[in-house]
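Enquirer: could you work out the structure for the sequence below:
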Amino acid sequence: MTISNSPILGRMLRPLAQTLRTELLEAVVELKPSSGDEERYHELADKNAEGTLTVEERKELEGIVAANTVLSLLRKEARETLSQR
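Expert: I've put the predicted structure just below:
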């Protein structure tokens, strides 16, 4: 099971989202990678599709994907919490 399809992470983040002030939840919803990080992700994804990633680049890509997954889940919980207020 990968981080992206593990329901436990959402359940772990939910109580955190529910305790945050509205202003913080709104800030969490707006969180996104920098343009440089986005460019790097696309560069690595292209190399991955071509089969030319180095071991180090694969680790970097996996880290980016994991971070984006956690960020997406946190943003989802923040949006859901805001909609209930």
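Enquirer: from here on, contacts and neighbour counts on C-alpha atoms
Expert: OK.
Enquirer: what about residue 54, neighbour count?
Expert: Residue 54: 12 surrounding residues under other CA atoms under 10 Å.
Enquirer: what about it, distance to residue 10?
Expert: For residue 54, the distance to residue 10 (CA to CA, to the nearest Å) stands at 32 Å.
Enquirer: want to put them side by side, so please do this one too:
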Amino acid sequence: MSSNVIGVLDRALDPLSRSLSLEAARSILELRLDDQARNRLEELATRNTAGQLTPEELAEYDAWVSACDLMGILQAKARALLTQRKAA
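Expert: Below you'll find the predicted structure:
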């Protein structure tokens, strides 16, 4: 995902992050890919590095990377919210 897309998502998700409960923020911090998804992503990443992905696999890999980027943005916002509320 390009840095422009990540920046737009980050900004677009601001209202959501401000409305999270502490419990929801903690739950977001616990989000992880399951073993099957993580293994698939690792397989695709390895094959991508070697230039061995089909166009369909490359699209799947890009989708996984985008999903991980989105999870990262949500987790960063949840972490910031918890830190902010702890300081208040």
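Enquirer: how about residue 10 of the second structure: what's its closest non-neighbour residue?
Expert: Nearest-residue entry for residue 10 of the second structure: residue 73, 6.3 Å, with adjacent residues in sequence omitted and distances by CA to CA, 6 or more residues apart in numbering.
Enquirer: surely the one you found and residue 8 touch.
Expert: No: using CA atoms under 8 Å, residue 73 of the second structure is not in contact with residue 8; the gap is 10.8 Å.
Enquirer: more crowded one of those two?
Expert: Higher neighbour count among residue 73 of the second structure and residue 8: residue 73, with 18 against 10, using other CA under 10 Å.
Enquirer: checking the more buried one next. Helix, strand or coil?
Expert: Following DSSP: H, G, I helix; E, B strand; the rest coil, residue 73 of the second structure is assigned to helix.
Enquirer: would you mark the buried spots in stretch 30-50 of the second structure?
Expert: 41, 44, 45, 47 (16 or more other CA atoms under 10 Å).
Enquirer: ugh, wrong one, stretch 13-23 of the first structure
Expert: Those buried within stretch 13-23 of the first structure under the rule 16+ other CA under 10 Å are 13, 14, 17, 18.
Enquirer: do the same with stretch 69-85 of the first structure
Expert: Neighbour-count burial for stretch 69-85 of the first structure flags 69-79, 81-82 (criterion: 16+ other CA under 10 Å).
Enquirer: for these, which one is nearest residue 1 of the first structure?
Expert: residue 69 (13.5 Å; CA to CA).
Enquirer: comparing the helix or strand encompassing the closest one with the second structure, how large is the average distance?
Expert: Assigned by DSSP states H and E, residue 69 of the first structure belongs to helix 55-83. Its matched residues in the second structure lie on average 0.5 Å from helix 55-83 of the first structure after superposition (mean CA distance after the TM-score superposition for the first structure).
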